[in-house]
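Asker: Fold the following.
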Amino acid sequence: MGNTCAWPILRTTDLAEALTLAEKLLSVASWYNPNACHLNAWVHDDGELRRLIQALLGAGVRWYGKGPGDFPATVSLGAAAFAQAEEALTTWAGITRCYVLWHDMKWPAVVELGLDEEYKYAELQVACNSHDIHCQEWAAEHTVFIHARPGHEARAAWLAARVGARIVGPTEEGW
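Answerer: The predicted structure follows:
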């Protein structure tokens, strides 16, 4: 067991820019299953809930209060391809804070850093309207995060450099 660490490598108000960077990073992964992708959005009232569910059919709701109608809640949806995740995230980002997370991938070995391939802690995330991975606080920007093994900031920096980016903030404990 263990949690990832997440390093932010881009903060931008342009969601297309964030998604383009994410797609480039997915191409760096040595193995990638496009079906292993899910979206989550925070819901704070009935209006948001209705808009999210109507926008993308098939989304599930998880309540954190005593039951249905007791907010907050999360709305979740799986995506089978990058284009589907891109469309869903763009739609949801216009409504509330949300994120897309890709997993079931391997970060490549980095021989010069003495790092083997990484599967267990390899994830990629785009958080919309937020600077944190859990989308707890609203922000005007979207953030791209590389998730990797704790202590592997050098891997995160190496991955970011492969796509013309760099680490732009402190690490967060992941999942």
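Asker: C-alpha only now, for contacts and for neighbours.
Answerer: OK.
Asker: can you tell me which residues contact the residue minimising distance to the centre of the chain?
Answerer: The centre of the chain sits closest to Q125, judged by CA atoms, centre = their mean, with a distance of 2.1 Å. By CA atoms under 8 Å, 6 or more residues apart in numbering, the residues touching Q125 are A22, Y99, V100, L101, W102, I133, V144, F145, I146, H147.
Asker: Equivalent analysis for E172, please.
Answerer: E172 touches C5, A6, W7, D132, I133, counting by CA under 8 Å, 6+ apart.
Asker: Ok, V100 next?
Answerer: So V100 contacts C37, H38, L39, N40, A85, L89, Q125, V126, A127 (CA under 8 Å, 6+ apart).
Asker: wait, is it part of a strand?
Answerer: Yes: secondary structure of V100 (DSSP: H, G, I helix; E, B strand; the rest coil): part of a strand.
Asker: To check against the first, give me the structure of this:
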Amino acid sequence: MSNPIAYPVFRTTDPVLALRVARQLVAVGDWQYAEVSVDVELCTVPEVLRIREALPDAWFRKEDVEDWAQDPSDPTGLHGGVHAPTLSSDPDFLTSHLPLWASMQYRPVGSVEEEFAVLVGPNIGEIWWSSLVWPDVPESGIQGEANNARVSLLFNCRARDLDERAGYHTVLVHVLRRSSDKEAEERHASWLAGQIGQSVIGPRQE
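Answerer: So this is what the prediction gives:
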């Protein structure tokens, strides 16, 4: 069962540079079977319409537990997700459901990252690469890892829960969570970061 933990290894105000570093980190592992996903929070109608036009294969959803509890039948489809071509463009409808999240999941590596890094703009968002394989490093006591090998790039936010805005972008490396050996966790994250000239720069993120 996958149970990763993430460590920040790079931070910058330049989204292009952040993406470059994230890609370098992805390349440390075996990414033959890797996939990439993106997610962005949209707080205004113009932003929703802009992303709907730019990413016609995106899915839009509303993350509101109270709204779900009030009407679990999901009449708008926004709890389950609405495909961009079928999302209403009516401003009154969209306004009543803001913020909306737009996502594209499990795409081929290299298919969406560069475009998304430009499109995300001032919004909170994330790119994450999954199904990587971290290499064995026997001389450092590090075992190869597949189930938990991931890389995340956070835009305009502090942490992976995507609920605290920040004026920078952060690259995180994911390794196997080891509740009984956090030093081994951080040693693995540090080794991976070191392969691209970076280092762990903050506490781990759940």
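Asker: The contacts of V100 of the first structure in helices, which ones?
Answerer: Using DSSP state H, the subset of the contacts of V100 of the first structure located in helices is A85, L89.
Asker: Take the contacts of V100 of the first structure and map them onto the second structure. Which survive?
Answerer: Of the contacts of V100 of the first structure, the ones still in contact in the second structure (both residues aligned by TM-score structural alignment, their matches' CA atoms under 8 Å) are C37, H38, L39, N40, A85, Q125, V126, A127.
Asker: Confirm for me that the first one is in contact with L101.
Answerer: Which is C37 of the first structure. Yes: here C37 of the first structure reaches L101: they are 5.6 Å apart, a contact under CA atoms under 8 Å.
Asker: What are the buried residues along the host helix or strand of I51 of the second structure?
Answerer: Here I51 of the second structure, judged by DSSP states H and E, is contained in helix 45-54. The neighbour-count check on helix 45-54 of the second structure (16 or more other CA atoms under 10 Å) flags V45, E47, V48, L49, I51, R52 as buried.
Asker: counting contacts, what elements does the host helix or strand of A22 of the second structure pack onto?
Answerer: Assessed by DSSP H and E, A22 of the second structure sits inside helix 15-26. In terms of contacts (3 or more CA pairs under 8 Å, 6 or more residues apart in numbering; DSSP states H and E), helix 15-26 of the second structure is packed against strand 4-12, helix 113-119, strand 150-157, strand 165-176.
Asker: average gap between it and the first structure?
Answerer: After superposition onto the first structure, helix 15-26 of the second structure sits on average 1.3 Å from its aligned residues (mean CA distance after the TM-score superposition for the first structure).
Asker: quick check, distance from that helix to the centre of its chain.
Answerer: 13 Å (CA atoms, centre = their mean, to the nearest Å).
Asker: Count residues in the vicinity of Y168 of the second structure, would you?
Answerer: Per other CA atoms under 10 Å, the neighbour tally for Y168 of the second structure reads 16.
Asker: Just list the residues touching it, thanks.
Answerer: Contacts of Y168 of the second structure (CA under 8 Å, 6+ apart): R11, T12, T13, D14, F155, N156, C157.
Asker: what secondary structure does L98 of the second structure sit in?
Answerer: With three-state DSSP as the criterion, L98 of the second structure reads coil.
Asker: which residues does the aligned partner of it in the first structure contact?
Answerer: Counting by TM-score structural alignment, L98 of the second structure lines up with F71 in the first structure. Shown in contact with F71 of the first structure (CA under 8 Å, 6+ apart): V43, H44, D45, W63, Y64, G65.
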